[in-house]
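Trainee: My questions concern the predicted model and sequence given below.
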Amino acid sequence: MVRLNNRRNAAAKWRCNVGPRIEKLLKKNATWSHDYKALQSSEQRFDLQGRGVACESGVISQHFVQLDMKSCTCRRWDLSALPCGHVIAALYSKGWSPDDFVSEWYTKKKYLEAYEVVINPIAGVAEWEKKDRSIAPPLYRRQPGRPKSKRTKEPGEEPLLAGVERLPKSYYSQITCGTCHQKGHNKRTCQRRNQVTTLTP
């Protein structure tokens, strides 16, 4: 709630039509726009010539700007929606402001629309109205589809062995013999019981 209000108050103090970060990027692009000369082809199209990356090899850098299509051959304006140095050089030749050619999503109007939602404050927990009604669980509704016949495995439970549909009880707990009280076998397979049975006439 406080953050949204602070954003709205900060946007009301903007000096131009765009935000401070966008204004800083436009000024950075404007610094190297003076290296280019704008040759106007039509009302919305310009040919920019000047010093660029290719200037070191003796070739003059040349770019084509279309203001009506918001496009430049360097592709910076097409990708970022911010006028590059070539576009700003063309705009300065006509006496136009680069702020008017920035995408509407960077404008002050769109910024205020994004934060126009107001979150109303509420009272503290101590001021809430108390209810004596108990909270009942939601009603059970049978889910569509055939019910599954196998139980859901718990986390960490080992899966079934390959080719075995049901694991023996001894897989989870070790049985205890009722005759000798030793673990690992039952009284039916107890060797002590078998010995007694063999010696009995």
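Mentor: It's in. Numbering: from 1, shown residues only.

Trainee: only C-alpha atoms for contact and neighbour calcs from this point on.
Mentor: OK.

Trainee: mind listing the strands for the protein?
Mentor: Counting by DSSP state E, residue ranges of the strands within the chain are 36-40, 45-50, 61-66, 71-72.

Trainee: Would you mind pulling up the elements that the third one packs against?
Mentor: Helices and strands in packing contact with strand 61-66 are listed as strand 45-50, strand 71-72, helix 85-94; criterion 3 or more CA pairs under 8 Å, 6 or more residues apart in numbering; DSSP states H and E.

Trainee: Need the residues that contact the last one.
Mentor: Judged by CA atoms under 8 Å, 6 or more residues apart in numbering, the contacts made with helix 85-94 from elsewhere in the structure are 29-34, 36-38, 46, 48, 63, 65, 67, 72, 97-98.

Trainee: Pull the distance from it to the chain's centre.
Mentor: Computed by CA atoms, centre = their mean, to the nearest Å, the separation of helix 85-94 from the middle of its chain amounts to 37 Å.

Trainee: related to what we said a few turns ago, filter the contacts of helix 85-94 down to the buried ones, PyMOL style.
Mentor: Listed next is the PyMOL selection for buried residues among those, using 16 or more other CA atoms under 10 Å:
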select buried, resi 29+30+32+33+34+36+37+38+46+48+63+65+67+72+98
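
Trainee: buried set for stretch 93-113?
Mentor: Those would be 98-99, 101-102, 106-108, 111-112, for stretch 93-113 by 16+ other CA under 10 Å.

Trainee: measure that stretch end to end?
Mentor: The first and last residues of stretch 93-113 sit 33 Å apart, counting by CA to CA, to the nearest Å.

Trainee: Same question for stretch 26-37.
Mentor: So stretch 26-37: terminal residues 18 Å apart, CA to CA.

Trainee: Need the residues that contact that stretch.
Mentor: For stretch 26-37, the surrounding residues in contact (CA under 8 Å, 6+ apart) are 48-52, 82-90, 98.

Trainee: What's the separation between the spatially most central residue of the chain and residue 104?
Mentor: Nearest to the mean C-alpha position of the chain, by CA atoms, centre = their mean, lies residue 114 at 18.2 Å. For residue 114, the distance to residue 104 (CA to CA) stands at 12 Å.

Trainee: ok, second structure coming up, stack it against the first:
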Amino acid sequence: MMQMIQVKKAGMAKYNGEICPNIHDKLEKLKMESRNCFATWCGQLEFEVDHFQRRYIVDLSTRTCSCRRWDLSGLPCSHGISVIQINLEQSEAYVHEYYSKSRYLDTYAFTIHPVPDMHKYEECGQKLNPLEAKKLTGRPKKLRNRQADEPRNPHKASRKSINVTCAKCLQKGHNQRSCKNKLHPKSKMRSTSGQSSQPVSTPTPTLTLTTNILS
């Protein structure tokens, strides 16, 4: 930055024009386009300009054109340049002063002073401690927020394209946790629920008494 400012300042100081060279080139192109414009004097400094089956109003007193290009850029448009030439004036006189050489030099008038090497820094004995990290509420995020135009990972399956099927009612769009429908006859949950609902019979021990009849 220090070198760039001085180079631009020295280059513009050698320039002999009144407006910046890039703006001068744009103005010359607009002069070439103004050859297709035909201006008609309406009185005072107001003109009517015909340009390719369109009509524009140019007022030199306010430096405006109905195409709005002159108002937005500060450069006279091709319609305004055709009017300026009919009025026997120079187009450079109607360029905004923002593009002038003097304003350019004012922009780069300041100087960035050189900085000494680190071995000449004076130690003050103070240290800057890092800020205390505040723990936010909620579960911390593990994934960062992707940009709108950022592609997704092609090697990882997305859950958005998976259509969930309920194991209870065999309908799509929900799972068995939020299902409020009846149990489907072909559901696998029927066999598991049927086995768990039937009571398990356990054999009861029988005591057999043997008696010896003595004859």
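Mentor: It's in. None of the values given here were measured: they were computed from a predicted structure.

Trainee: For the buried ones among the contacts of stretch 26-37 of the first structure, write the corresponding ChimeraX selection.
Mentor: Command for ChimeraX, covering only those of the contacts of stretch 26-37 of the first structure found buried under the criterion 16+ other CA under 10 Å:
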select :48,49,50,51,82,83,84,85,86,87,88,89,90,98
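
Trainee: And the contacts of stretch 26-37 of the first structure, which is closest to residue 122 of the first structure?
Mentor: For the contacts of stretch 26-37 of the first structure, the residue nearest residue 122 of the first structure by CA to CA is residue 82; the value is 41.4 Å.

Trainee: residues in contact with the counterpart of that closest one in the second structure?
Mentor: Alignment note (TM-score structural alignment): residue 82 of the first structure maps to residue 75 of the second structure. Contacts for residue 75 of the second structure (CA under 8 Å, 6+ apart) come out as 27, 69, 94-96.

Trainee: Specify which member of those is nearest to residue 139 of the second structure.
Mentor: Nearest to residue 139 of the second structure among these, counting by CA to CA, is residue 69 at 53.8 Å.

Trainee: and the gap between the residue lying closest to the closest one once chain neighbours are set aside and residue 26 of the second structure?
Mentor: Spatially, and ignoring its direct neighbours in sequence, residue 69 of the second structure is nearest to residue 77 (6.1 Å; CA to CA, 6 or more residues apart in numbering). Distance of residue 77 of the second structure to residue 26 of the second structure, computed by CA to CA: 10 Å.

Trainee: any chance of the strands of the first structure in a markdown table, plus distance to residue 119 of the first structure?
Mentor: Shown next, in a markdown table, are the strands of the first structure (distance: least, CA to CA, whole Å):
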| stretch | distance to residue 119 of the first structure |
| --- | --- |
| strand 36-40 | 49 |
| strand 45-50 | 47 |
| strand 61-66 | 43 |
| strand 71-72 | 40 |
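
Trainee: how about the ones you listed, which one is nearest residue 193 of the first structure?
Mentor: Closest of the strands of the first structure to residue 193 of the first structure is strand 71-72, at 95.9 Å (criterion: CA to CA).

Trainee: Residues in contact with that closest one: which ones?
Mentor: For strand 71-72 of the first structure, contacts defined as CA under 8 Å, 6+ apart pick out 63-66, 77-78, 86-87.

Trainee: Out of the contacts of residue 75 of the second structure, the closest to residue 124 of the second structure would be?
Mentor: residue 96 (50.7 Å).

Trainee: mind checking what that closest one lines up with in the first structure?
Mentor: Checking TM-score structural alignment: residue 96 of the second structure goes with residue 103.

Trainee: Identify the residues contacting its match.
Mentor: Contact analysis of residue 103 of the first structure by CA under 8 Å, 6+ apart lists 81-82.

Trainee: One more pass at 10 Å, please.
Mentor: Counting by CA atoms under 10 Å, 6 or more residues apart in numbering, residue 103 of the first structure makes contact with 18, 70, 77, 80-83.

Trainee: In the residues you listed, find the pair that's most separated.
Mentor: Using CA to CA, the contacts of residue 103 of the first structure span at most 17.4 Å, a distance reached by 18 and 70.

Trainee: Pick out whichever of these two has more residues nearby.
Mentor: With neighbours defined as other CA atoms under 10 Å, residue 18 of the first structure and residue 70 compare such that residue 18 has more, 24 against 17.

Trainee: pretty sure the more buried one contacts residue 112?
Mentor: No: judged on CA atoms under 10 Å, residue 18 of the first structure makes no contact with residue 112 at a distance of 11.2 Å.

Trainee: Give me the common contacts of these two.
Mentor: residue 11.

Trainee: still on that earlier bit, quick one: which of the helices and strands packed on strand 61-66 of the first structure is nearest residue 4 of the first structure?
Mentor: Using CA to CA, those put helix 85-94 closest to residue 4 of the first structure, at 33.1 Å.

Trainee: now that closest one against strand 45-50, angle please.
Mentor: 110 degrees (axes from the mean of the first three to the mean of the last three CA atoms, to 10 degrees).

Trainee: Tell me roughly how far helix 85-94 of the first structure lies from the second structure on average.
Mentor: Following the fit onto the second structure, the mean deviation recorded for helix 85-94 of the first structure is 1.2 Å by mean CA distance after the TM-score superposition for the first structure.

Trainee: got the contact list for residue 67 of the first structure?
Mentor: Contacts of residue 67 of the first structure by CA under 10 Å, 6+ apart are 43-46, 83, 87, 90-91, 101.
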